[in-house]
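Engineer: build the 3D model from these lines:
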Amino acid sequence: MKSESDQYAKYWEEKGSLKNFSTPVQMDELKKHVSAGAKLLDVGCGYGRVMTELLDAGFTDVKGVEPSAALRRRVADEGRPLDVLPMNLGIIPFEDSSIDAALLVAVLTCIPEDKDQNSVMSEIYRVLKPGGIIYINDFLLNTDDRNVERYDHFQKKHGTYGVFELEGGGILRHFSDERTKELLSIFTAVEFKKVVYTTMNGNRANGFYYIGKK
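Structural biologist: Have a look, this model is predicted:
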């Protein structure tokens, strides 16, 4: 039987690689803490949408890592001249304390299991320089009938409230306040704000953006 990790990885090689992502980076807030010449790393960069926005905003040293081969191919197929490396076995291919700022934009939602989320956060901590900045956009639990129904339904299968499946095999997660605090606890908070985002499937969902420091 395939694990959840295998199932969600397969989704991002197939139907997930065709999705267009939508959560916005709070660029003005990021610029308050990260200089234009800083070494930026977009973790789980997908097809390069956020990397392109960062370059357009004046950041000059932007790299990305992405585990999905299909999404990396999409970067090339769409003619984006971006520096994107594979992220194999959850390892970020950069040296310790080599990055000024890292971004996770709607990435943790795509990683339903606690252990895999923890691994990504630890890897980011490892590659960030002392005092380095982490920026995160992600999704929180919702209380509308549609979401509550699917949280309840899939909790029986996956064991975690907030995990749900998409048509085509994708497994996503919306986070409780408690789990969000756990994920962010290895960093020192600079800014945290709850917002409402539009998801990649066009729905409105509770979310947050966070800026923290190593």
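
Engineer: CA atoms for contacts and neighbours, from now on please.
Structural biologist: Fine.

Engineer: can you give me the strands in the chain?
Structural biologist: 39-43, 61-66, 83-86, 99-105, 128-139, 163-165, 171-173, 188-198, 204-213 (DSSP state E).

Engineer: list the contacts of Val75.
Structural biologist: The neighbourhood of Val75, defined by Cα atoms under 8 Å, 6 or more residues apart in numbering, consists of 46-48, 81-82.

Engineer: neighbours around the closest residue to Leu172 other than its chain neighbours, how many?
Structural biologist: Leaving aside its sequence neighbours, Leu172 sits nearest to Cys110 (Cα to Cα, 6 or more residues apart in numbering; 5.0 Å). Counted with other Cα atoms under 10 Å, the neighbours of Cys110 add up to 19.

Engineer: circling back: name the nearest of the contacts of Val75 relative to Asn142.
Structural biologist: Set against Asn142, the nearest of the contacts of Val75 by Cα to Cα is Gly46 (24.9 Å).

Engineer: so which two of the contacts of Val75 are the farthest from each other?
Structural biologist: Spatial extent of these (Cα to Cα) is set by the pair Gly46 and Pro81 at 13.9 Å.

Engineer: more neighbours, these two?
Structural biologist: Between Gly46 and Pro81, counting by other Cα under 10 Å, Gly46 is the more crowded of the two (30 against 10).

Engineer: was I right to think the more buried one contacts Arg72?
Structural biologist: Yes: counting by Cα atoms under 8 Å, Arg72 is a contact partner of Gly46 at 6.8 Å.

Engineer: which neighbours do these two share?
Structural biologist: Listed as contacting both Gly46 and Arg72 by Cα under 8 Å, 6+ apart are Glu66.

Engineer: what about Asn147, neighbour count?
Structural biologist: Here the number of neighbours of Asn147 (other Cα under 10 Å) works out to 16.

Engineer: one more to line up against the first:
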Amino acid sequence: MASSESSAPRPGRPAVHGFWEGTGAAKTFTHPLDHGLLEQYVPREARILDYGCGYGRLTAQLVELGYGGVHGVDPSRALIERGLREHPELRLELFTALPLPFADGSFDAALLFVVLGVVTGDADQHAVMAELARLVRPSGVLYLSDVPLQSDERHVRRYEEGAAADPGRPYGVFTTPDGGLFRHHRPQELRELLHAHGFTVEEERPMATATLHHGETTRSVQVIARRAASG
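Structural biologist: Next up is the predicted model:
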């Protein structure tokens, strides 16, 4: 499916860091999809939005698992173009602004894999979550994977250097030597962000995950959250 763009503007829309149009677009993404966890909460006939799909790694896995109504979207042109080269059969679309061109409640479930880790500003994170709250139907599911604050010396040093370079940034935002900009969260920050947009955490699973940088691992967390029922 050819890529398309949504031109509808929205204040505070998440910006694409230049890293994802260059070096980052060649990376191999690593957060694993827990098939058992997904199947526990999301039936095969569900309409699923892979928000921040990158090059379609998880979108392809969902299709292979038998999920037919899967749609991937991402703001990086380089990643979408890569995805369409590698998976021309998938529905992958470029978006450059919010809201996305889908009606309210269009999806039964959404994936949000390490999107909050690369959309680093508070206002931009709230814009993403507000859009997902619009798109996921009442009682629908959000499957989130992201990285909490790490306690090892290397990461703590990165956090402190990031805070010193820009005191206005949230704590946990840091840059990597190859030019990436990332954010790790206090676990309670993720829960509060979900709650603020009408999602209730139903299950939370910690795990160790390889990073985008060879040989490094982090403690990560996967969360199943359910949108409030209407009324």
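
Engineer: quick check: TM-score for this pair?
Structural biologist: Once superposed, chain against chain, the TM-score is 0.93 (TM-score structural alignment, normalised by the length of the first structure); 209 aligned residues with a Cα RMSD of 1.4 Å.

Engineer: got the strands of the first structure as TSV, with mean neighbour count columns?
Structural biologist: Below are the strands of the first structure laid out as TSV (neighbours: other Cα atoms under 10 Å):
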stretch	mean neighbour count
strand 39-43	23
strand 61-66	21
strand 83-86	18
strand 99-105	23
strand 128-139	22
strand 163-165	21
strand 171-173	22
strand 188-198	14
strand 204-213	19
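
Engineer: among those, which comes closest to Val120 of the first structure?
Structural biologist: Short answer: strand 39-43, nearest of the strands of the first structure by Cα to Cα, at 8.8 Å.

Engineer: what range in the second structure does that closest one sit on?
Structural biologist: Aligned using TM-score structural alignment, strand 39-43 of the first structure spans residues 47-51 in the second structure.

Engineer: with the first structure superposed, average distance for the matching stretch?
Structural biologist: Mean deviation of stretch 47-51 of the second structure relative to the first structure after superposition (mean Cα distance after the TM-score superposition for the first structure): 0.4 Å.

Engineer: need the contact partners of that stretch.
Structural biologist: Under Cα under 8 Å, 6+ apart, the answer for stretch 47-51 of the second structure is 58-59, 68-74, 106-113, 115.

Engineer: 7 Å - rerun?
Structural biologist: Among residues not part of stretch 47-51 of the second structure, those counted as contacts by Cα atoms under 7 Å, 6 or more residues apart in numbering are 59, 69-74, 107-112.

Engineer: turn those into CSV, including distance to Asp34 of the second structure.
Structural biologist: As requested, the contacts of stretch 47-51 of the second structure are arranged in CSV below (distance: Cα to Cα, whole Å):
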residue, distance to Asp34 of the second structure
Thr59, 13
Gly69, 19
Val70, 17
His71, 19
Gly72, 18
Val73, 20
Asp74, 21
Phe107, 20
Asp108, 18
Ala109, 15
Ala110, 14
Leu111, 12
Leu112, 13
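
Engineer: of all the residues you listed, which two lie farthest apart?
Structural biologist: Largest pairwise distance in these, by Cα to Cα, is 18.8 Å, between Asp74 and Asp108.

Engineer: rewinding a little: for the contacts of Val75 of the first structure, which one is nearest Val25 of the first structure?
Structural biologist: Gly48 (13.1 Å).

Engineer: so how far is Leu141 of the first structure from the alignment partner in the first structure of Pro187 of the second structure?
Structural biologist: Superposed on the first structure with TM-score structural alignment, Pro187 of the second structure falls opposite Asp177. Distance from Asp177 of the first structure to Leu141 of the first structure, counting by Cα to Cα, to the nearest Å: 8 Å.

Engineer: more crowded one of those two?
Structural biologist: Just comparing Asp177 of the first structure and Leu141: by other Cα under 10 Å the higher neighbour count belongs to Leu141, 19 against 11.

Engineer: these two touch, right, that one and Phe175?
Structural biologist: Yes: at 5.4 Å, Leu141 of the first structure counts as touching Phe175 under the criterion of Cα atoms under 7 Å.

Engineer: overlap of the contact sets of those two?
Structural biologist: Jointly contacting Leu141 of the first structure and Phe175 under the rule Cα under 7 Å, 6+ apart are Gly162.

Engineer: map Thr199 of the first structure across to the second structure for me.
Structural biologist: Alignment note (TM-score structural alignment): Thr199 of the first structure maps to Thr211 of the second structure.

Engineer: quick one, what contacts that match?
Structural biologist: Going by Cα under 7 Å, 6+ apart, Thr211 of the second structure touches 30, 217-218.

Engineer: nearest to Leu193 of the second structure, of the residues you listed?
Structural biologist: Nearest to Leu193 of the second structure among these, counting by Cα to Cα, is Thr218 at 21.5 Å.

Engineer: roughly how far does that closest one sit from Val147 of the second structure?
Structural biologist: Thr218 of the second structure is 7 Å from Val147 of the second structure, where distance means Cα to Cα.

Engineer: could you count how many residues lie near the equivalent of Thr96 of the second structure over in the first structure?
Structural biologist: Under the alignment (TM-score structural alignment), Thr96 of the second structure pairs with Asn88 in the first structure. Neighbour count of Asn88 of the first structure, defined by other Cα under 10 Å: 12.
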